[in-house]
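K.L.:
got a predicted model here, sequence first, then my questions.
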Amino acid sequence: MEDRHTVAGDSNPAALVEYQSEWPRRAELLLARIRTAILKIDGADDACFDHIGSTAVPGLAAKPLIDLQVRILPLPAEAELSESLAPLGFERARGSRPDSPGVDRDIPRGSTRLDLRIWEKSLFWSDKHQAILHIRRTDSPWGQYTVWFRDWLRANSEARERYESVKRALSAQQIGKADYDDYTRAKTAFFDEVQAEFEGWAAQR
């Protein structure tokens, strides 16, 4: 089902669909295959494998793309990852624009000055599985934020409804655009607004 804001015949790269109950199982199976594929890479034994993003939050409308995350240290070389993940149908994502967000590094957040290397990442895409794979350092703040944010939305229906309302409004603004980069950037305003709230919630768990 398309986002209710999408007009028939108009292209919307950020079109939303209603939550699909099969998304967690799809993510679980993909993560298991990814874990096996990178098993011989340095750091894989201690890596964390996460289903993140809106498809990981029951009841939340989302773009029908499964967001997955591996948190690993050290961050593997791009060539090593590409060789390991290619048989699964994942290839290195380059972004639709030269400044597409979150491709080679996450946008630094917070007031604490950190080594810029901590924000480095590798982004992979699978057309076959309609999945996005974020590979971040284990000590990446973004890696932790994505998990906290996911769990906070799962536990907080009011926040989940607020976020969906923001997503639907922003999605409606993307009709006719070539990609969803603007949608991704615009969601940052909501993230900025609620970060202290979900970090505080996580600290009390």
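P.N.:
Nice, I can see it.

K.L.:
make it CA atoms for all contacts and neighbour counts henceforth
P.N.:
OK.

K.L.:
where along the protein do the helices fall?
P.N.:
For the chain, helices defined by DSSP state H occupy the ranges 23-37, 78-85, 141-155, 157-172, 181-186, 188-204.

K.L.:
between helix 23-37 and the second one, find me the angle.
P.N.:
Here helix 78-85 runs at an angle of 110 degrees relative to helix 23-37 (axes from the mean of the first three to the mean of the last three C-alpha atoms, to 10 degrees).

K.L.:
and helix 78-85, what other elements does it pack with?
P.N.:
With contacts taken as 3 or more C-alpha pairs under 8 Å, 6 or more residues apart in numbering; DSSP states H and E, helix 78-85 sits against helix 23-37, strand 91-92.

K.L.:
highest mean neighbour count out of those?
P.N.:
Highest mean neighbour count of those: strand 91-92, a mean of 19 (counted as mean count of other C-alpha atoms under 10 Å).

K.L.:
ok, back up a step: can you put the helices and strands packed on helix 78-85 in JSON lines and add distance to Glu158?
P.N.:
Below are these laid out as JSON lines (distance: least, C-alpha to C-alpha, whole Å):
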{"stretch": "helix 23-37", "distance to Glu158": "22"}
{"stretch": "strand 91-92", "distance to Glu158": "36"}
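
K.L.:
other residues contacting stretch 27-43?
P.N.:
Applying C-alpha atoms under 8 Å, 6 or more residues apart in numbering, the contact partners of stretch 27-43 are 44-45, 49-51, 66-68, 72-74, 76, 80-81, 84-85, 88.

K.L.:
structure B:
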Amino acid sequence: MSPTAAEIASFHEDEPPAGADPFVFRRPVAPIVIAEPDPRWPQTAEQVIATVRRALGPGCLRIEHVGSTAVPGLPAKPLIDLDLIVARPDRESDYVPALTAAGFVLSVREPWWHEHRMFIYDNPDVNLHVFSPSAPEPWKHIILRDHLRANPRDRERYADAKRAAAAAATAAGERVMEYNARKETALREILLRALAAAGCAPEEPAADPRQ
């Protein structure tokens, strides 16, 4: 059950319930470092992907290397982002024990947002995001990744935004959340172009017949 094009193009964010804290475990706060492109990142991602596949077997429906480290030539935080699709993220007994045994640590649980869970892994640093088959977010990640791979101009635009956001956030003593907010405008512009090219452009609001 895949999401529709309209769902993929949507930017609606579900708000957490009042008082809910998605964090199960937080990484220690560290300076935000944007590293120059490392040709070893894809190989490192494949090694971690193999670890996940061994741990979950057929429970791993799909796993993708996404994010900036998946785009050759793009500077990035030296942290591998992976999107893992499982049948039922809400049924944590199906995958949490196996991933924990393989060295992953459950860090985020936010079922109100596409049933999302996130695990972290050290050496190498990895964020493993878990979604359901119907979640639109992983498709956005794939569309953006492939667009940046194929479009040098947008790749450079995003690289400039990332460097500027990291410098400003580090100078202000901010966390990753603030860094992400600082580059959000540039990222949204690029993602909208990527979605349009993929045939998933957001629908224009219907015209008001009274006007």
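P.N.:
Received it, and whenever you're ready, just let me know what you need. Everything quoted here is computed from the prediction, not taken from an experiment.

K.L.:
TM-score of the superposition?
P.N.:
For these two chains in superposition, a TM-score of 0.75 is obtained (TM-score structural alignment, normalised by the length of the first structure); 171 aligned residues with a C-alpha RMSD of 2.2 Å.

K.L.:
returning to that earlier point: out of the helices of the first structure, which is closest to Arg105 of the first structure?
P.N.:
Closest approach to Arg105 of the first structure among the helices of the first structure is made by helix 141-155 (10.0 Å; C-alpha to C-alpha).

K.L.:
quick one, what contacts the closest residue in space to Ala178 of the first structure that isn't next to it in sequence?
P.N.:
Nearest non-adjacent residue to Ala178 of the first structure, counting by C-alpha to C-alpha, 6 or more residues apart in numbering: Pro13, 6.8 Å away. By C-alpha under 8 Å, 6+ apart, the contact list for Pro13 of the first structure reads Gln174, Ile175, Gly176, Lys177, Ala178, Asp179, Tyr180.

K.L.:
do Leu74 of the second structure as well
P.N.:
Leu74 of the second structure neighbours (C-alpha under 8 Å, 6+ apart): Glu36, Pro37, Ser68, Arg155, Glu156, Ala159.

K.L.:
what's the burial count for the residue lying closest to the fourth one once chain neighbours are set aside?
P.N.:
Put plainly, it is Arg155 of the second structure. Excluding its sequence neighbours, the residue lying closest to Arg155 of the second structure (C-alpha to C-alpha, 6+ apart) is Leu148, at 5.2 Å. The local packing of Leu148 of the second structure (other C-alpha atoms under 10 Å) involves 26 other residues.

K.L.:
just tell me what Leu148 of the second structure corresponds to in the first structure.
P.N.:
Taking TM-score structural alignment for the superposition, Leu148 of the second structure sits opposite Leu153 in the first structure.

K.L.:
and what of Asp122 of the second structure?
P.N.:
Checking TM-score structural alignment: Asp122 of the second structure goes with Asp127.

K.L.:
count of neighbours near its match?
P.N.:
11.

K.L.:
again, but for Ala169 of the first structure
P.N.:
Residues lying near Ala169 of the first structure (other C-alpha under 10 Å) number 13.

K.L.:
that one -> the second structure?
P.N.:
For Ala169 of the first structure, the aligned position in the second structure is Ala164, judged by TM-score structural alignment.

K.L.:
that match and Leu195 of the second structure, how far apart?
P.N.:
Distance from Ala164 of the second structure to Leu195 of the second structure, counting by C-alpha to C-alpha, to the nearest Å: 25 Å.

K.L.:
what does Arg145 of the second structure give?
P.N.:
For Arg145 of the second structure, the distance to Leu195 of the second structure equals 11 Å [C-alpha to C-alpha].

K.L.:
can you check Ala168 of the second structure too?
P.N.:
Distance from Ala168 of the second structure to Leu195 of the second structure, by C-alpha to C-alpha: 28 Å.

K.L.:
more crowded one of the two?
P.N.:
Leu195 (20 against 16).

K.L.:
just to revisit the earlier point, buried ones among the contacts of stretch 27-43 of the first structure?
P.N.:
The neighbour-count test (16 or more other C-alpha atoms under 10 Å) marks 44, 49-51, 66-68, 72-73, 76, 81, 84-85 as buried among the contacts of stretch 27-43 of the first structure.

K.L.:
fine, thanks again, bye for now.
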